[in-house]
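Engineer: Following is a predicted model, sequence given first.
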Amino acid sequence: MDIQGRSAFITGGQRGLGAAVASELLTRGAERVYVTAREPNESTDPRVVALSLDVTDDASVAAAAEEAQDVSIVINNAGVAGGIPLLRTPVPGSAAVFETNVFGPVRIAQAFAPILARHDESALVNMLSVLSWLAGAGAYGASKAALWSVTNSLRLELRDQGTLVVGVHLDLADTDMSARFADSVKTSPAVVASRVLDGIERNEVEVLVDDVSRDVKARLDGPVEQLTWSL
């Protein structure tokens, strides 16, 4: 899939990984990039359109989709941390993590599927995590495991309209969300963005950004008790 001349939509697109992906899209010739936040900052670049979006709110998602009718690439990047212990956290606390990390991307997929269907080539990208496959990260890891399953199901549901569905797995990226892991090896957002867009251009359904993700994916057929997250 060629990115040149296309319009893209990124949830959580004004900081961290989202901002890096937006920048890389423009470098590769995207015509317009919609970047969202709950309280977005206006962009000085005429190719960048800042939109208000709360992925947990149906009306907000519908309004954003109405504004971005020309997109052929949608990237679900918005998410919240939540490595909270499942046994010691009231269910509403875990549910809030799922509301953003799982049902948010589902809302976006539902709203944008008809828009993506208008194009000969289109892509829906979900930013996942190596924690999709590893135990020990509480509600956050569980939400990413759920989103991995959602991604694989959406791939089947969108296949007939020709939309490529891409799942992106990575360990730690050097963003605000990972700041508390100061001594850990992290991948720069620019490198993540480049590998994600390489995957789109090669029509890959899965992008394993780093060695950790590749190693864990290779071990999925081994003993389940060895699939545990540790730093």
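Structural biologist: Perfect, thanks for sending it.
Engineer: make it CA atoms for all contacts and neighbour counts henceforth
Structural biologist: Noted.
Engineer: Surely residue 152 is in a strand?
Structural biologist: No: read with DSSP: H, G, I helix; E, B strand; the rest coil, residue 152 is helix and lies in no strand.
Engineer: measure it to residue 159 for me?
Structural biologist: 11 Å (Cα to Cα, to the nearest Å).
Engineer: quick one: which of these two has more around it?
Structural biologist: residue 152 (15 against 12; other Cα atoms under 10 Å).
Engineer: Contacts only, for that one.
Structural biologist: Residues counted as contacts of residue 152 (Cα atoms under 8 Å, 6 or more residues apart in numbering) are residue 165.
Engineer: Structure two is appended below for comparative analysis:
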Amino acid sequence: MSSFKGAVVLVTGANGGIGTHFVHEALARGAAKVYATARTPRTWDDERVVPLRLDVTDPASITAAVAAAPDVSILINNAGASPSTFSILIQTEEEIRTNVEVNFLGPLFLARAFAPVLSAHGRGVVIDVISAMSWYAAGGIYSATKAALWSATNSLRLELAPAGVHVVGAHVGYVDTAMAAHSDDPKTDPADFVRTVLDGTEAGAYEILADETSRQVKAALSGPVEALYPQLAPST
């Protein structure tokens, strides 16, 4: 079981809609300090929030963040990028590389860098914000990077468990933020998503399916690929 009471939390992508809610909700649950990281940190109206510059695609920036925040006990990998189109054949090479760097390599390298710090606590926590699209290839390179992060999260969970570090993977469909503004599909309120993730973390969950979309897609993985992608079924 994990608790935010007295914890020191680091949130990536803290300036965004979901990230801001992670900062506020962690404090509401008793966190002693929250490092609110972004490439361009903003000011906060709470002395418990420490703005910290972090570019998850820059190894030197990650190293500097570990040095600046040696007391972190909970790492929340929330920062993410989305391409301008979901067609993997149309996405530019720059978009593909950016998504790989931000959505996959960034959280992986950050977790690796903070692993000794979290292990020293004995009850450290890593929360990776993944996506229902990790199991549904509708997002082109976005889906591919989230699938890779899901796999890496599973690996980190197994390797960090002996050190007492609890690794959580959080999956959700669309959340009502600027990143999902292009879609008219149902969207989860970001505050509700964050509460669900932190409730699950405190309850000891390893994997959190935060909405009906993520639950349905995860369940469909055990079936034939044509059931998940009806367009692949033979025409009659």
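Structural biologist: Arrived safely. Treat the numbers as computed from the prediction; the structure is a model and nothing was measured.
Engineer: Tell me which stretches of structure 2 form helices.
Structural biologist: 17-28, 59-68, 93-99, 106-121, 141-160, 190-202, 212-220, 225-228 (DSSP state H).
Engineer: Could I get those in CSV, plus columns for distance to residue 176 of structure 2?
Structural biologist: CSV is the format used below for those (distance: least, Cα to Cα, whole Å):
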stretch, distance to residue 176 of structure 2
helix 17-28, 8
helix 59-68, 29
helix 93-99, 20
helix 106-121, 22
helix 141-160, 18
helix 190-202, 6
helix 212-220, 14
helix 225-228, 24
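Engineer: Which among these is found nearest to residue 184 of structure 2?
Structural biologist: Of all the helices of structure 2, helix 212-220 sits nearest to residue 184 of structure 2, with 14.3 Å by Cα to Cα.
Engineer: Compute the distance between the residue nearest the centre of structure 2 and residue 90 of structure 2, please.
Structural biologist: Taking Cα atoms, centre = their mean as the criterion, residue 129 is the residue nearest the geometric centre of structure 2, at 1.9 Å. Counting by Cα to Cα, the separation of residue 129 of structure 2 from residue 90 of structure 2 is 26 Å.
Engineer: my guess is residue 65 of structure 1 meets residue 110, correct?
Structural biologist: No: Residue 65 of structure 1 is not in contact with residue 110 according to Cα atoms under 8 Å; the separation is 10.0 Å.
Engineer: These two: who's more crowded?
Structural biologist: Per other Cα under 10 Å, whichever of residue 65 of structure 1 and residue 110 has more neighbours is residue 65, with 20 against 14.
Engineer: residues touching the more buried one, list them.
Structural biologist: By Cα under 8 Å, 6+ apart, the neighbours of residue 65 of structure 1 are 111, 112.
Engineer: Now which residue in structure 1 aligns to residue 103 of structure 2?
Structural biologist: By TM-score structural alignment, residue 103 of structure 2 lines up with residue 101 in structure 1.
Engineer: Could you verify my assumption that that match touches residue 76?
Structural biologist: No: taking contacts as Cα under 8 Å, residue 101 of structure 1 lies outside contact range of residue 76: 9.2 Å.
Engineer: So between the two, which is more surrounded?
Structural biologist: Counted by other Cα under 10 Å, residue 101 of structure 1 and residue 76 do not tie: residue 101 has more neighbours, with 28 against 24.
Engineer: which residues sit in contact with the more buried one?
Structural biologist: 78, 79, 80, 143, 144, 147.
Engineer: Would you mind putting the residues you listed into JSON lines with neighbour count and distance to residue 47 of structure 1 alongside?
Structural biologist: Formatted as JSON lines, these follow (neighbours: other Cα atoms under 10 Å; distance: Cα to Cα, whole Å):
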{"residue": "78", "neighbour count": "24", "distance to residue 47 of structure 1": "21"}
{"residue": "79", "neighbour count": "23", "distance to residue 47 of structure 1": "24"}
{"residue": "80", "neighbour count": "15", "distance to residue 47 of structure 1": "27"}
{"residue": "143", "neighbour count": "30", "distance to residue 47 of structure 1": "33"}
{"residue": "144", "neighbour count": "26", "distance to residue 47 of structure 1": "31"}
{"residue": "147", "neighbour count": "25", "distance to residue 47 of structure 1": "30"}
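Engineer: any idea what the residue nearest to the centre of structure 2 aligns with in structure 1?
Structural biologist: Using TM-score structural alignment, residue 129 of structure 2 pairs with residue 127 in structure 1.
Engineer: For its match, list the residues it contacts.
Structural biologist: 75, 76, 77, 167, 168, 169.
Engineer: How about residue 219 of structure 1?
Structural biologist: Applying Cα under 8 Å, 6+ apart, the residues near residue 219 of structure 1 are residue 227.
Engineer: Tell me the spacing between it and residue 130 of structure 1.
Structural biologist: Relative to residue 130 of structure 1, and taking Cα to Cα, residue 219 of structure 1 is found at 12 Å.
Engineer: do residue 204 of structure 1 as well
Structural biologist: Distance from residue 204 of structure 1 to residue 130 of structure 1, by Cα to Cα: 17 Å.
Engineer: between these two, which one's more packed in?
Structural biologist: residue 130 (24 against 16).
Engineer: so that one makes contact with residue 167?
Structural biologist: No: counting by Cα under 8 Å, residue 167 is not a contact partner of residue 130 of structure 1; they are 11.0 Å apart.
Engineer: got the contact list for the nearest residue to residue 49 of structure 1 once chain neighbours are set aside?
Structural biologist: Leaving aside its chain neighbours, residue 49 of structure 1 sits nearest to residue 34 (4.6 Å; criterion: Cα to Cα, 6 or more residues apart in numbering). Going by Cα under 8 Å, 6+ apart, residue 34 of structure 1 touches 7, 8, 9, 10, 13, 48, 49, 50, 51, 68.
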